[in-house]
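>>> A predicted structure for the sequence below; I have some questions about it.
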Amino acid sequence: MTDLPGAEPRPRPGAPAPRSRRRQLVLGMVLVLALALVGWLVVRFTGGEAGGRFQRPSSTVTVVAAATADVPVELEALGTVTPTATATVRPQVSGVVTRVAYEEGQTVRQGDLLVQIDPRPFEIALAQARGSLQQSESQLADARVSLERFQQLLGQDSIARQEVDTQAATVRQLEGAVASARAAVRDAELDLDFASVEAPIDGVVGLRTVDVGNYVAAGDATGVAVITRTTPIDVAFAIPQDRVADVRARAGLTALDEEGNDADRALPVIALDRTRSQALASGRFLAMDNQISTDTGTVGAKARFDNADGALFPNQFVNVRLRLQTLEDAVTVPLTALRQNDDGAFVYVVNADSTVTLTPVVAGVSDDSRVVVAEGLAAGTEVVTEGGDRLVDGAMVMRAGQVPPMAAPAGDESPQRRRGRPPGGGPRG
């Protein structure tokens, strides 16, 4: 049958319809474009063509060179300022207070008068004791004279020996009475001395606890004053049990005298405020307790400070920094350069070709900003400090602030760039 003019030709039997042919053509073009895109991405991200036309993407990182420095090995702990001596001055005799000789917060010396108790009753008791002593001494003198006369008569066989022995016993009895009377006099004198309450130690007096006219009793629990010695002063702190051996080894290099003043080679200690931003005083390690606390796993220790300026106050909380030693010319890197994986600590070392190498290291002591690298790194080696979270061994990096490299090397300009240049090779206007 012949097709009419203007009518669509009928498809031959077994041939695909025109609409299906167009669909297949579109799908084929999409597939070709997809394969081309995948190939470009593979070339772009794997280094692709020979001749270095394409480069791997670079991660922007911050790089710092490992440096050498003298690094102190320190132990930090929370401490409490404790006075070297605290005395609650209690009266030894009872009576009425007639004078308070100190001011609140005053610095006193040993032997200074603090409170005067009415001395008159004690003066009377002393006079009575002295009178009794005088009476006993007179009786003893008379008995001794009689004993001498009796002994003379006994030599003349004019008196019985029993009377001589009796008189000798009387003399010994009166000698005992005299000794007792003398002790009573000393006791009365001591009570009179106790009526003047004096400072037993050097230190600072606290707030007043008595006033004139108050009656105080011997051994009163509140006392008449509280004195605290603040120069020198101690700081008590705790040492973790894992660091006890280090402290003992370093503290064994010196020996303090009884007052802790031989500090030529003692371990230095610094007392800091709560924020650790200001050093309050400098002192020296004094002593360590003889056993570990099972509750905290720490050992009590003390450091001594001269505290001449009064910067440390009793019961004040401070941060203690004990220096054990100083590592000289130690290799250090910023704390952010040190990383951890399943194998331990490592750093990313930046090579000359802008690639990085994962380098295992042995980390030492650290502070708030840096860490000592004991093994695995030499001074001057550049390491990554920031941007290392997305790196792997062998990755290419770019330093922060560095201009990124061009996609194609010099002398291999693409046709598009060549078409964009005006004749003569000059820049476009």
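Now that the structure is in, tell me what you want to look at.
>>> contacts, neighbours, all on C-alpha from now
OK.
>>> List the contacts of stretch 143-162.
163-164, 167-168, 170-171, 174 (Cα atoms under 8 Å, 6 or more residues apart in numbering).
>>> Repeat that for stretch 238-252.
Outside stretch 238-252, the residues touching it (Cα under 8 Å, 6+ apart) are 77-79, 266-267, 285, 292, 297-301, 324-325.
>>> ok, now with 7 Å
77, 266-267, 297-301, 324 (Cα atoms under 7 Å, 6 or more residues apart in numbering).
>>> Pull out the buried residues from the contacts of stretch 143-162.
Neighbour-count burial (16 or more other Cα atoms under 10 Å) applied to the contacts of stretch 143-162 gives 164, 167-168, 170-171, 174.
>>> Which of the residues you listed sits closest to Q116?
Set against Q116, the nearest of those by Cα to Cα is L174 (37.3 Å).
>>> Does the closest one touch D142 like I think?
No - using Cα atoms under 7 Å, L174 makes no contact with D142, being 9.9 Å away.
>>> Between its first and last residues, how far does stretch 94-106 reach?
Terminal residues of stretch 94-106 lie 25 Å apart, using Cα to Cα, to the nearest Å.
>>> then this one, side by side with the first:
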Amino acid sequence: MTYESEIMAKKGEAVNVSLDGETVIEERGGRSRKRLYIVIALIVLAAIVAAYLLLTAGAEEEAVDTGAQAPAITVVSPGRTTVAGEIVATGVLAARRDAPVGVVGEGGRVVSIPVEAGDWVRQGQVLAVIDRSVQSQQAHAASAQIQVARADAELAQANLDRALQLVERGFVSQADVDRLTATRDAAAARVQVARAQLDELQARNARLNIVAPSAGLLLERNVEVGATVSAGSGPLFRLARGGEIEMLAQVGEEQLTKLRAGVSAEVTPVGSDQTFTGQVWQVAPTIDAQNRQGTARIALSYDPALRPGGFATARILSGTTTAPLLPESAVLSDDDGSFVYVVDAENKVQRRPVRTGMVTSEGVVIESGITGNEKIVLRAGGFLTEGETVNPRTAGQ
């Protein structure tokens, strides 16, 4: 081995000697570098795997944290319910047949009023008496005129009878008989005229009394003793014929189309806890152009608690309907109208406009906007915002 070979061997280099004596040098470090590259590659791969696992774990933790931070919200799926149709309306109570009573004669000074508001009266009963002292004297004079005319008629008849007896003897001509007959007929006619005049005066005097045109409940008395009344004085009394009362319920244009005469209704006067059962007997054929409402007239039996002029609330049956029924807490409203919050498949809150119907003891009928299969936020909707992630929980869990 040469000196160079020895030196290279000391440095760690491989020395090979050929058969012909030549020295071949190989680097021992080649294999070491390969092993180093492999180790570095393994380390990089391990670092990549560790980074991936770290990122995945972080995302899962973030998702867990997000789920833990999402508010727990109670939701319901209402489905569809068959509900008895009901229309709620307000209106005033009134006499079903309101009969104003006033002066029908020439009038005069009121001397007596034997009735008070709230009294039941019969047909023809005197409600007020008007002074008739002058008219009574005129009636007496007319009665005397009848007596005078009757006496003249009797005298004319007697003259005619005597003339008829003398005409046969020739003492009285036929012309005289005819004249006496005409005188007798005129006297008899004057009796009839006098009698007719008396009847007229008596009829006028009878009209001085203000009487009830029919039996019923006296609602108002607008006159006092001593007042002077005439045909232009207006109604002095108001009478509810038969005591029948009705409610004039104001119903929206759309709801009015659902009503028919004969359906039942429950009427509750304002300030009262009593409910009275009635029946719609007439639905208005026209709509008020100002408020787009019509009148449903509900007939009611008399009761002292039903006072004409008072306000009342009516619940009118209008058939049945099948629709989602939500608790009132689930239905919100703002300037844009009524709406509910629906939780979608990603647990995000979405606003859904709805059209509400009648309100029952079980909830609010939703006429359109949802099918009933959605997850509807039951409560706390006013604290949510659209797009917010929530943790939905079914009611009852």
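Everything's here; your move. Remember, it's a predicted structure, so these values are computed and weren't measured experimentally.
>>> TM between them?
Put the two chains on top of each other and the TM-score (TM-score structural alignment, normalised by the length of the second structure) is 0.62; 336 aligned residues with a Cα RMSD of 5.0 Å.
>>> Buried among the contacts of stretch 238-252 of the first structure? Make that a ChimeraX selection.
ChimeraX command restricting those to the buried ones, with burial defined by 16+ other Cα under 10 Å:
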select :266,267,298,299,300,301,324
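>>> need the contacts of stretch 238-252 of the first structure in TSV with secondary structure and distance to S196 of the first structure, can you?
Formatted as TSV, the contacts of stretch 238-252 of the first structure follow (DSSP: H, G, I helix; E, B strand; the rest coil; distance: Cα to Cα, whole Å):
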residue	secondary structure	distance to S196 of the first structure
A77	strand	44
A266	coil	42
L267	coil	44
G297	coil	48
T298	strand	46
V299	strand	43
G300	strand	40
A301	strand	39
L324	strand	49
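>>> And V93 of the first structure, which helix or strand is it part of?
Using DSSP states H and E, no element contains V93 of the first structure; it sits outside every helix and strand.
>>> cool, and A125 of the first structure?
helix 120-155.
>>> That helix: what's the following helix or strand?
Following helix 120-155 of the first structure toward the C-terminus (DSSP H and E): helix 161-194.
>>> Now do whichever residue in the second structure pairs up with M398 of the first structure against A70 of the second structure, distance only.
Aligning on TM-score structural alignment places M398 of the first structure opposite R393 in the second structure. Plainly put, R393 of the second structure is 12 Å away from A70 of the second structure if you go by Cα to Cα.
>>> And for R238 of the second structure?
For R238 of the second structure relative to A70 of the second structure (Cα to Cα), the value is 68 Å.
>>> Just want to know which of the two has more residues nearby.
R238 (21 against 14; other Cα atoms under 10 Å).
>>> Just give the nearest non-adjacent residue to the more buried one, would you?
P100 (4.5 Å; Cα to Cα, 6 or more residues apart in numbering).
>>> what's the distance between the one you found and F311 of the second structure?
P100 of the second structure sits 22 Å away from F311 of the second structure, going by Cα to Cα.
>>> So what's the residue count around R120 of the first structure?
R120 of the first structure, neighbours per other Cα under 10 Å, totals 12.
>>> right, I mislabeled it, should have said E137 of the first structure
Neighbours around E137 of the first structure, by other Cα under 10 Å: 19.
>>> which ones are touching the equivalent of it over in the second structure?
Aligning on TM-score structural alignment places E137 of the first structure opposite R150 in the second structure. Going by Cα under 7 Å, 6+ apart, R150 of the second structure touches V191.
>>> returning to what we had before: which position in the first structure pairs with the residue nearest to R238 of the second structure?
P100 of the second structure maps onto A87 in the first structure, by TM-score structural alignment.
>>> is it true that its match lies in a helix?
No - counting by DSSP: H, G, I helix; E, B strand; the rest coil, A87 of the first structure is not found in a helix; it is strand.
>>> For the second structure, which segments are assigned as helices?
3-10, 29-69, 133-167, 174-208, 253-256 (DSSP state H).
>>> Distance from the chain centre to the longest one, please.
If I follow you right, that is helix 29-69 of the second structure. 72 Å (Cα atoms, centre = their mean, to the nearest Å).
>>> What of stretch 149-160 of the second structure?
Worked out by Cα atoms, centre = their mean, stretch 149-160 of the second structure lies 77 Å from the chain centre.
>>> Check how far that stretch sits from its aligned residues in the first structure, on average.
Once the two models are superposed, stretch 149-160 of the second structure sits on average 4.5 Å from its counterpart in the first structure (mean Cα distance after the TM-score superposition for the first structure).
>>> Distance of the nearest residue to V197 of the first structure once chain neighbours are set aside relative to D306 of the first structure?
Leaving out its chain neighbours, the residue that sits closest to V197 of the first structure by Cα to Cα, 6+ apart is V115, at 5.1 Å. Going from V115 of the first structure to D306 of the first structure by Cα to Cα gives 29 Å.
>>> Those two - which one has more neighbours?
V115 (24 against 18).
>>> List the buried residues for the helix holding A125 of the first structure?
Applying 16+ other Cα under 10 Å to helix 120-155 of the first structure flags 122-123, 125-126, 128-130, 132-133, 136-137, 139-140, 143-144, 146-147, 150-151, 154 as buried.
>>> Then stretch 102-111 of the second structure?
102-103, 105, 107-110.
>>> Span of it from start to end?
15 Å.
>>> how deep is the nearest residue to T60 of the first structure once chain neighbours are set aside tucked in, by neighbour count?
Distances taken as Cα to Cα, 6+ apart place M398 nearest to T60 of the first structure, at 4.7 Å, with adjacent residues excluded. Using other Cα under 10 Å, the number of residues around M398 of the first structure comes to 19.
>>> Who are the contact partners of M398 of the first structure?
M398 of the first structure touches 58-61, 354, counting by Cα under 7 Å, 6+ apart.
>>> rerun at 10 Å
57-63, 350, 354-355, 404-405 (Cα atoms under 10 Å, 6 or more residues apart in numbering).
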